[in-house]
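Student: Sequence and predicted structure are below.
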Amino acid sequence: MKSIVIKNARIVNEGRISEGDLRVADGRIAQVGGEISVQANDRVIDAGGKHLLPGMIDDQVHFREPGLTHKADMATESRAAAAGGITSYMEMPNTNPQTITVEALEAKYQLAAGRCMANHAFYMGTTNDNIDEIRKLKPDQTCGIKIFMGASTGNMLVDNPETLAMVFRDAPMLIATHCEDSPMIEQNEAIYREKYGEDVPIEYHPLIRSEEACYKSSSMAVAMAKEHGTRLHVLHMTTARELELFEPGPVLDKRITTEACVHHLYFDESDYARKGTLIKCNPAVKKASDKAGLRKALAEDRIDVIATDHAPHLLEEKDNSYFKAPAGLPLVQHALQMALELYHDGVLTLEQVVNKCSHAPAQLFGIKERGFLREGYWADLVLVDLDKPITIERQDILYKCGWSPLEGDTLGSTIDTTIVNGEIVYDQGVISNVIAGRRLEFTGR
């Protein structure tokens, strides 16, 4: 592993931007800031004034392995993530088999070993009858416990009140929730089925997976967390109304937090006309006023984290009528650039984008020695060109599913270089063959 010196960078870290250099040695950040002298064996990257950020940490992805690898797998999707400046990811438990035992959790880590271009951790899932497995967990085994408190499939929909209470009471670490109320959604589906049959227009998706269905579930989760003193992280916030449930302030001061996903910050209901079922996701892309509310909440630190909920399906699966088209979008390859649109639009400062994409996830989950440009930390870095727009084209997509909901759209930034654990994995459009990802470690916050 050669040492790397990045020269002439605008370093964005811990609330400030400074001009200087950074040295990487033995996979870690050896020196940050100032002018760093180059030694004989150093590889030199001249940033030329581009911005150097800590790599994005994505706290919510579906990489489909095991069991659904015709859509995606850990190798293909972590490769796409690295090309997009995501250096660490946390993957969800609704695979086949489901990750609902400690044994299945460890089996996933074994599947990932030696195959992932990005660092990785896996959630433990909950069911109505696996509370004993949840109680066995140790903080270094998983990033968190995932509860589908609402719409899901199979036995991962936890709808038994006694089970929910036990999980919230006994969880040995953070609980992450998907919050939508299934009975309310089913009632809405019946109303629109009666009117349209199976061909419900896609623009009614946010009315079927409604604001009310989200609020009913998320308010229940927050109430239970307060009752039991649970660390709760509500995933993929989509409505302005729900934001009243969360307090502004630094993430380390909170036990109840939430995230927004890049597609809910980028799309709104007007985009169904041009994107159709390509942007069908759960919870749904909603009103422009909801998108504006989410953006405002990020700026005031009411929303803590930006993530993706990357969930790929084959294009032929998405090209279906409303009820047959699966929910989910592939996003990791361009997620950081989508987050940087908030900077270009004047919604967040560049320092705030870095906080939401890197610092806050590391603090929230207690990730060891990542998420910041600090000496001694692992060298997970991304160099971005904020002055080089890019138009997304299918020929450049790296996902196994082979498409992106952003095709034809232009984003204002380009990912120049991504470094994972001191290894250059992506460099000016060229993806390497270096498998640099490691299992994430946690401090047990």
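Tutor: Happy to help now that I have it.

Student: going forward, measure contacts between C-alpha atoms and count neighbours the same way
Tutor: OK.

Student: quick one: the helices in the protein?
Tutor: Along the chain, counting by DSSP state H, helices occupy 74-83, 102-112, 131-136, 161-170, 182-196, 205-208, 211-228, 262-266, 272-275, 288-299, 315-318, 335-344, 350-354, 360-365.

Student: could you give the angle of the fourth one to helix 211-228?
Tutor: Relative orientation of helix 161-170 versus helix 211-228 (axes from the mean of the first three to the mean of the last three CA atoms, to 10 degrees): 50 degrees.

Student: Residue 210 is in contact with residue 187, isn't it?
Tutor: No - using CA atoms under 8 Å, residue 210 is not in contact with residue 187, being 10.9 Å away.

Student: Compare these two and say which is more crowded by neighbours.
Tutor: Under the criterion of other CA atoms under 10 Å, the comparison of residue 210 against residue 187 puts residue 210 first, with 21 against 12.

Student: list the contacts for that one?
Tutor: Contacts for residue 210 (CA atoms under 8 Å, 6 or more residues apart in numbering) come out as 185, 284.

Student: what does residue 275 give?
Tutor: Contact partners of residue 275, counting by CA under 8 Å, 6+ apart, are residue 405.

Student: what's the distance between it and residue 408?
Tutor: Remark: distance between residue 275 and residue 408 (CA to CA, to the nearest Å) = 11 Å.

Student: Put this next to the previous one:
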Amino acid sequence: MIIQGTLVSSSGTFKSQIRVDGNFIVDVGTNLGQADITFSDDCLIFAGMGDIHIHARDDVSESQTYKEDFCTAGAAAINGGVVHVADMPNNPVPPITDESYLEKARHLEKRNPPIHFTLYAGIGPGTRPLTFAVPYKAYMGPSVGDLFFKTLEQLDETLSHYRGCNVSFHCEDPILLEEHADAATHEAKRPTECEISATRFALQMIEKYDLKGKLCHYSVGEGLPLIREARSRGVKVTCEVTPHHLYFDQSDLTDENRGKMQMNPPLRTISDRQAMLAALREGTLDYLATDHAPHTLEENEQGISGQPHLDTFGAFVTWLILDQKFTPEQAALFCSENPGDFVNPYISPKKFGKIEPGYTASLTVLNLKQPVTIKREDLKTKCGWSPFEGITFPGSVEAVFIEGRQVR
């Protein structure tokens, strides 16, 4: 199969063709032959976009699959132009040992979702590294079950066993969270100093134990200089940012929408949101990662934190490009190439992130001239709602290819 159109990478945008054989790209060039599929000049073809921070709610217990499972998360991902995801480990049965991780992997294989899932392993009090290479997630503050630390000293002791590993951090200081637990609002219970304190500590741990570190769902402008300074000294740290911390801020909160607008970390100030946009533009933030956290609307009204974002990923990217004036090349970096670089060490022979021979033939095609209004009836996530309902994005997902097959 030959696909033709405007291809985008971090190094440029150009008209070309892609030859696909089976699951892989075998050639890219301008004279490969008669195209089987041609996309118009309104469209941009990206290496398949990846979301490296989602919560599919699926594990061997199946106790939370009423709000999402691997298959419905996969369908929502395709709806949003996402071809691979990385699923977090804060499950009722957390994957923290070889046995529990492989049990979750077998459960995933049995589900047979329509896209590729990379699984994080959890780090909790007293855990130890698995005997094979995986990405890890450490929760500094309370999460599902017992997979979190009550003190930073406890986290330090545990991380001493993970030297050299790939560890992602949820940066909220557990001691400061406890000190603010009785505050009047969710935002006041999880103030900026919780994230800033945890950022300092995470950067110390990444440097101390030579970790390949990642800071999840970053939201505080005041913490960005800490990250830049650490990088200048060679600390190996990358950072995520979510759609909600780029699009919404505390000025959007009302008494009516507080339940749906609650997440951890919470919405920040207008200046914090603007700082996240600027940091994504100049490269301090490396990944657009949704923290897709599906709950029922009833659960959100009861104060459970999290928003679903897989269905709207691609449409949101068109908002970044057309309304916020990000270049397509920038979007290719934080939506395709960097997520591919993150998962590729764990998924051979698959290889995501670039439109080059040898890479998996998974592609995301965005139409920059076809706006879309987000409607509940068009969503694929099992939880059945989106914080973007009623919002019109300036472009939309035109097509999705998964391992050589067009699925949308």
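Tutor: It's in. No experiment lies behind these values; they were computed from the predicted model shown.

Student: sorry, back to before: find the one among the helices of structure 1 with the highest mean neighbour count.
Tutor: Sort those by mean neighbour count, taking mean count of other CA atoms under 10 Å, and helix 74-83 sits at the top with a mean of 26.

Student: That helix vs structure 2, mean deviation?
Tutor: Here the mean offset of helix 74-83 of structure 1 against structure 2 after fitting is 0.8 Å, by mean CA distance after the TM-score superposition for structure 1.

Student: got the residue ranges for the strands in the stretch 251-400 of structure 2?
Tutor: 287-288, 363-367, 372-373, 392-393, 396-402 (DSSP state E, counting those that start in this stretch).

Student: And for the last one, what's in contact with it?
Tutor: Looking back up the chat, that one is strand 396-402 of structure 2. The contact list for strand 396-402 of structure 2, computed with CA under 8 Å, 6+ apart, reads 43, 48, 78-83, 115, 314-315, 318, 361-368, 370-372, 406-408.

Student: cool, and the second one?
Tutor: For strand 363-367 of structure 2, contacts defined as CA under 8 Å, 6+ apart pick out 42-49, 81-83, 314-315, 318, 395-402.

Student: Write the PyMOL selection for whichever of the residues you listed are buried.
Tutor: Buried residues among the contacts of strand 363-367 of structure 2 (16 or more other CA atoms under 10 Å), as a PyMOL selection:
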select buried, resi 43+44+45+46+47+48+49+81+82+83+314+315+318+395+396+397+398+399+400+401+402
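
Student: just to revisit the earlier point, show me the one of the helices of structure 1 that comes nearest residue 326 of structure 1.
Tutor: Each of these was scored for nearness to residue 326 of structure 1 using CA to CA, and the closest is helix 315-318 (6.1 Å).

Student: Show me what residue 353 of structure 2 aligns to in structure 1.
Tutor: When structure 1 is aligned by TM-score structural alignment, residue 353 of structure 2 is paired with residue 371.

Student: ok, its match - contacts?
Tutor: Residue 371 of structure 1 touches 54-57, 358-362, 380, counting by CA under 8 Å, 6+ apart.

Student: what do you get if the cut-off is 7 Å, keeping everything else the same?
Tutor: 54-55, 358-359, 362 (CA atoms under 7 Å, 6 or more residues apart in numbering).

Student: For residue 218 of structure 2, give me its contacts.
Tutor: Counting by CA under 7 Å, 6+ apart, residue 218 of structure 2 touches 239-241.

Student: roughly how far apart are the aligned partner of it in structure 1 and residue 423 of structure 1?
Tutor: Taking TM-score structural alignment, residue 218 of structure 2 has residue 237 as its aligned residue in structure 1. According to CA to CA, residue 237 of structure 1 stands 34 Å off from residue 423 of structure 1.

Student: same question, residue 5 of structure 1
Tutor: Residue 5 of structure 1 sits 12 Å away from residue 423 of structure 1, taking CA to CA as the criterion.

Student: now do residue 190 of structure 1
Tutor: For residue 190 of structure 1, the distance to residue 423 of structure 1 equals 53 Å [CA to CA].

Student: same question, residue 120 of structure 1
Tutor: Residue 120 of structure 1 is 16 Å from residue 423 of structure 1, by CA to CA.

Student: Need the residue closest to the centroid of structure 2.
Tutor: Centroid check for structure 2 by CA atoms, centre = their mean gives residue 289 as the closest residue, at 2.4 Å.
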